[in-house]
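Participant: can you look at this prediction? I've put the sequence above it.
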Amino acid sequence: MNHVKPLVAVVDDDESVGRAIGRLLRSIGVTADTFKTGDLFLARLVAIPSYRPACIILDMHMPGLNGLQVQQRLLDSGIPVIFITAHDAADVRLQALAAGAAAYLRKPFDDEALLDSVKAAVDANSAT
């Protein structure tokens, strides 16, 4: 990652997961914004056109829009998506990856696996 502190959006309806991921990201110098739903995250993107996270950590199953629906709305944004889920299903995983997900991790995931995925997504995004 470059020297500018990257911003990562964490979208998960479980507030404790969002807080834990936020702390983990801050431990490597990454700023994290947390959102309880995909709808809230997308509303921020619309309300503040300059808001552009370096990547998004996105829960698959949430109230309102699910992770795949949020990913679909982000396809033209070029923002990398890292999926996290407690309910892994092969067809959903394949759909997410086919649509360009940078990573797909099952909860509980290894902290290093998440951090490696974030670093790779942020680096790839900053190279574009």
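Facilitator: All right, it came through fine. Given the structure is predicted, the values throughout are model-derived calculations rather than measurements.

Participant: okay, CA-based contacts and neighbour counts for the rest of this
Facilitator: Fine.

Participant: which residues of the chain fall in strands?
Facilitator: Along the chain, the stretches classed as strands by DSSP state E are 7-11, 31-35, 55-59, 81-85, 103-106.

Participant: contacts only, for residue 41.
Facilitator: 11, 35 (C-alpha atoms under 8 Å, 6 or more residues apart in numbering).

Participant: quick one: it from residue 11, how far?
Facilitator: According to C-alpha to C-alpha, to the nearest Å, residue 41 stands 7 Å off from residue 11.

Participant: take this one as well and set it beside the first:
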Amino acid sequence: MATPQLTAAVVDDDELICRASKRLLNSFGIRADTFNSVEALLETLSSASSPLPGCLIIDFEMPGIDGLELQRRLVPTGVPIIFVTATDDDAVRGKALARGAIGFLHKPFDSDLLMRTVWIALGLPQASEAL
């Protein structure tokens, strides 16, 4: 039986965050697609040939549709969501977690913590030996 493809989508309007996250995820064997807006992600997901990612890593504060609205729209899909944001608002954090977010990490994020959270989101044993 083939091993399922481990995938994540990173949604952040900061290109440096997208590149760093993709590099980190790839180094652990997780294919990462990056998007600079929620609209770009939604457009890709609306394609019938585009499978849902194993998890989403999203910024809260984005131009246009913000992270909480994206989370609201994607709740029915069951895709695990991890917020990585500079927002330090307890109300936003509370809403995200109450709606089922797997994590709410602050920028600059700790790579080890992000990877542990991604492993949980993907439903895999934590690769603590690899961290």
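Facilitator: Noted; the coordinates are in hand. What you see is a predicted model, and the numbers here were worked out from it, not measured in a lab.

Participant: of the strands of the first structure, which stretch is the most buried?
Facilitator: Neighbour counts (mean count of other C-alpha atoms under 10 Å) averaged over each of the strands of the first structure peak at strand 55-59, with a mean of 27.

Participant: distance from that strand to the second structure after superposition?
Facilitator: In the superposition against the second structure, strand 55-59 of the first structure averages 0.3 Å from its aligned positions (mean C-alpha distance after the TM-score superposition for the first structure).

Participant: against which helices or strands is the longest helix belonging to the second structure packed?
Facilitator: In terms of residue count, the longest helix belonging to the second structure (DSSP state H) is helix 15-27. With contacts taken as 3 or more C-alpha pairs under 8 Å, 6 or more residues apart in numbering; DSSP states H and E, helix 15-27 of the second structure sits against strand 7-11, strand 31-35.

Participant: show the contacting residues for the residue positioned nearest the centre of the second structure.
Facilitator: With distances taken as C-alpha atoms, centre = their mean, the residue of the second structure nearest its centroid is residue 57 (1.3 Å). With contact taken as C-alpha under 8 Å, 6+ apart, residue 57 of the second structure is in contact with 8-11, 81-84.

Participant: please repeat the previous calculation with a cut-off of 7 Å.
Facilitator: Taking C-alpha atoms under 7 Å, 6 or more residues apart in numbering, we find residue 57 of the second structure in contact with 9-11, 81-84.

Participant: likewise for residue 83 of the second structure?
Facilitator: Contacts of residue 83 of the second structure by C-alpha under 7 Å, 6+ apart are 57-60, 103-105.

Participant: how close does it get to residue 118 of the second structure?
Facilitator: For residue 83 of the second structure relative to residue 118 of the second structure (C-alpha to C-alpha), the value is 11 Å.

Participant: please name the nearest non-neighbouring residue to residue 21 of the first structure.
Facilitator: residue 10 (7.5 Å; C-alpha to C-alpha, 6 or more residues apart in numbering).

Participant: residue 19 of the second structure now?
Facilitator: That would be residue 34: by C-alpha to C-alpha, 6+ apart, it lies 7.8 Å from residue 19 of the second structure.

Participant: ok, the one you found touching residue 18?
Facilitator: Yes: using C-alpha atoms under 7 Å, residue 34 of the second structure is in contact with residue 18, at 5.9 Å.

Participant: what touches both of those two?
Facilitator: residue 10.

Participant: quick one: contacts of stretch 100-109 of the first structure?
Facilitator: 80-86, 88, 93, 117, 121.

Participant: do stretch 59-72 of the second structure as well
Facilitator: 11-13, 37-38, 58, 83-85, 96.

Participant: list the buried ones in the longest helix of the second structure?
Facilitator: 17-19, 21-22, 24-25 (16 or more other C-alpha atoms under 10 Å).

Participant: give me the mean distance between that helix and the first structure.
Facilitator: Mean for helix 15-27 of the second structure is 0.4 Å (mean C-alpha distance after the TM-score superposition for the first structure).

Participant: great, nothing more from me.
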